[in-house]
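[1] just to be clear, the model below is a prediction. Sequence and coordinates:
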Amino acid sequence: MTQLTIAKAITSGLRQAMEKDPKVVLMGEDIGKLGGVFRVTEGLQKDFGEDRVMDTPLAEAGIVGTAIGMALRGYRPVVEIQFDGFVYPAFDHIVSQVAKMRARSLGTITLPMVIRIPVGGGIGAVEHHSESNEAYFAHTAGLRVVAVSNAQDAYWGIQQAIETDDPVIFYEPKRRYWDKGDIDESGPSHGLYDAAVVREGSLCTLAAYGPMVKTCMQAAQAAAEEGTELEVIDLRSLSPLDLDTVVASVEKTGRLVVVHEASTFLGLGAEIAAAVTQRAFYHLEAPVLRVGGYNLPYPPSRLEEEFLPDLDRVLDAVDRSLKF
């Protein structure tokens, strides 16, 4: 076992992938000499050279467009989008080319590329630095979308994503970058697209991903101190969704609260609520509830703690579910 922060776990995972396959290349703004604004790629350009760890211009469309060409020529590019809100200039490339190439070619062409996106709020940043835009990409057929929440999944998940022949959107919870965790170097705990039950419980299921998994674990601990045992599921993959794990939990607990930072309006929680209601209707003791951000642009940093779901909002939803 090795203990690393989530940020350094990704660094180590990238290093392992680059040592294993010389076709793995990294691209992004300030990822070389600086090591990225969160220092996730720190030291990699020094060890692998400027031909494999490339500082790019401030042009997301150009970065992703270049990565598409490199993937078509047999490379496995890993693109860093510096902040979640910076991905939009590359949106057309991602949804029109990256996601569609395999289907357009009837499976003869693949685009094995990873787009790393630090996601979410909680760091006191300015506009366009704290967005949760996962629903756009999870809604786009042809993209795999993964959201890690801990060091173990970060270390192995980035390696699994790089080895995937389909394009992967890889979300990293920026306010959790400095959280430490154990890494089992013998192998990953789960498949890349499998959800994980990270806390057993009996009265209500909390389903979350990325930065909200820690919040739900804290809520479950607080509830346990009052005698309420909550089960917590880390969804891990947003597309595809491992609904079997969620449904199995709901069949046991009879209740489900879905938690994410993004707005609840047309968010991932809405899809999960609909799917679970269809598949586990006769097991539900209460409606599926959602806790998320408000349907507003992300607020200035002084107000973000009022915007982001916290322990109290999660527990309030649990209380409402238990009253049905």
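    Done, it's in.

[2] only C-alpha atoms from now on, for both contacts and neighbour counts.
    Will do.

[3] please enumerate the strands of the stretch 151-300 of the chain.
    Assigned by DSSP state E, counting those that start in this stretch, the strands in the stretch 151-300 of the chain fall at 168-173, 180-183, 196-199, 204-208, 230-234, 237-239, 256-263, 289-293.

[4] make JSON lines out of those and add mean neighbour count and distance to residue 314.
    JSON lines is the format used below for these (neighbours: other C-alpha atoms under 10 Å; distance: least, C-alpha to C-alpha, whole Å):
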{"stretch": "strand 168-173", "mean neighbour count": "26", "distance to residue 314": "19"}
{"stretch": "strand 180-183", "mean neighbour count": "18", "distance to residue 314": "24"}
{"stretch": "strand 196-199", "mean neighbour count": "16", "distance to residue 314": "16"}
{"stretch": "strand 204-208", "mean neighbour count": "28", "distance to residue 314": "9"}
{"stretch": "strand 230-234", "mean neighbour count": "26", "distance to residue 314": "11"}
{"stretch": "strand 237-239", "mean neighbour count": "24", "distance to residue 314": "20"}
{"stretch": "strand 256-263", "mean neighbour count": "27", "distance to residue 314": "7"}
{"stretch": "strand 289-293", "mean neighbour count": "22", "distance to residue 314": "7"}
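
[5] for comparison:
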Amino acid sequence: MQATIIEAINDALHEEMATDDRTLVFGQDVAESGGVFRATEGLQETFGGDRVLDTPLSEIAIVGAAIGLATYGYRPVAEIQFSGFLPPAFDQLVTNASRIRWRTRGELTAPMTVRTPYGAGVRALEHHSESLEAVYSHIPGLKVAVPSTPHDAKGMLISAIRDPDPVLFMEPKHVYRSFREEVPDGTYTEPLGEAAVRREGEDVTVIAWGAMMHKTREAVDNLDGIDVELIDLRSISPLDRETVVRSVKKTGRCVVVHEAPKSGGFAGELIATINDEALMFLEAPVERVTGFDVPVPLLAMEDFYIPQPPRIEEAITETVNY
């Protein structure tokens, strides 16, 4: 079928709930209204109010309930309406979900998924547009997945729900409905922790994820005479270091694109990895194209904050011509 990212996510939830009656879905407004973006539309009608539930407006309670259910054998899928609302539940992710396996020496696990839309570009209000993936990548025991296509959104979400440990599933809402692609019917999985090489190239490695994959692909398509190897990271944690390092050793140059602020952004971890494992192969410094060290601005100013193709093209050209 041809599907958008939001339709692929909805399809994945339908598939897993039909396959495994331990799978539960809950969060703010996910049941009766189908969620603010309609990602859970039709689930309550199909699977009933015992498995698809609206919750109070309390992120710490939503994630805490997921932890409790997961340790009792369920496969909860909790939705946090926007990733900017996730910090109140940070304590639950850090203190309980991510370390329950370690704390109990494997006696208990937390096979749970926390879905949340992230990123700017939809003219939302404050705390609705953050890109905080780097923060959560620092938590041992918590996987962080960021799909960029409908095919990956469905396959990776099914993998997340089936994973024996907690997964934070960050969905790029800026491209929720911006394009369609072929998505297989039925159940299939895409691996967590494995990057995808979207385009083979020899001159420079360009790395992005989520919504920035599409800005980056547009920039790459605009370039003449530069052979780009384009990598979709797909998972922030675990990080597919092997694919990144192998590519940089081949091209000798690298540009990283993300919409989060530059300081402390995940590009820094990628650059450190490249310096550790491929420094002697570099022919130019690794370039970063990122958001700015400010809160995401409101309304039309978002366009100046988000890395746009001209900025990405300039960084690629400068790196190749260094």
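    That came through fine. Quick caveat: nothing in here was measured; it's all calculated off a predicted structure.

[6] now the strands of the stretch 151-300 of the first structure as CSV including distance to residue 62 of the first structure?
    Converted to CSV, the strands of the stretch 151-300 of the first structure look like this (distance: least, C-alpha to C-alpha, whole Å):
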stretch, distance to residue 62 of the first structure
strand 168-173, 17
strand 180-183, 34
strand 196-199, 36
strand 204-208, 33
strand 230-234, 34
strand 237-239, 25
strand 256-263, 27
strand 289-293, 31
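
[7] map residue 274 of the second structure onto the first structure.
    In the first structure, the residue paired with residue 274 of the second structure is residue 276, using TM-score structural alignment.

[8] burial of the closest residue to its match other than its chain neighbours, as a residue count?
    Excluding its sequence neighbours, the residue lying closest to residue 276 of the first structure (C-alpha to C-alpha, 6 or more residues apart in numbering) is residue 247, at 6.1 Å. A count of nearby residues for residue 247 of the first structure, using other C-alpha atoms under 10 Å, gives 23.

[9] hang on, the earlier thing: for the match of residue 274 of the second structure, give me its contacts.
    243, 246, 247 (C-alpha atoms under 8 Å, 6 or more residues apart in numbering).

[10] gap between it and residue 255 of the first structure?
    Here residue 276 of the first structure is placed at a distance of 10 Å from residue 255 of the first structure (C-alpha to C-alpha, to the nearest Å).

[11] ditto for residue 170 of the first structure
    Residue 170 of the first structure is 29 Å from residue 255 of the first structure, where distance means C-alpha to C-alpha.

[12] can you tell me which residue sits nearest the middle of the second structure?
    In the second structure, the centroid-proximal residue (C-alpha atoms, centre = their mean) is residue 146; its distance is 1.7 Å.

[13] hang on, isn't that residue packed against residue 167?
    No: the criterion here is C-alpha atoms under 8 Å, and residue 146 of the second structure misses it with residue 167 at 10.5 Å.

[14] what is in contact with those two at once?
    Joint contacts of residue 146 of the second structure and residue 167 (C-alpha under 8 Å, 6+ apart) do not exist.

[15] from residue 273 of the first structure, how far off is residue 318 of the first structure?
    Using C-alpha to C-alpha, residue 318 of the first structure is found at 15 Å from residue 273 of the first structure.

[16] between those two, which is the more surrounded one?
    The neighbour count for residue 318 of the first structure versus residue 273, taken as other C-alpha under 10 Å, is higher for residue 318 (25 against 17).

[17] what's the matching residue for the more buried one over in the second structure?
    Aligned partner of residue 318 of the first structure by TM-score structural alignment: residue 316.

[18] mind checking the SS state of that match?
    Per DSSP: H, G, I helix; E, B strand; the rest coil, the secondary structure class of residue 316 of the second structure is helix.
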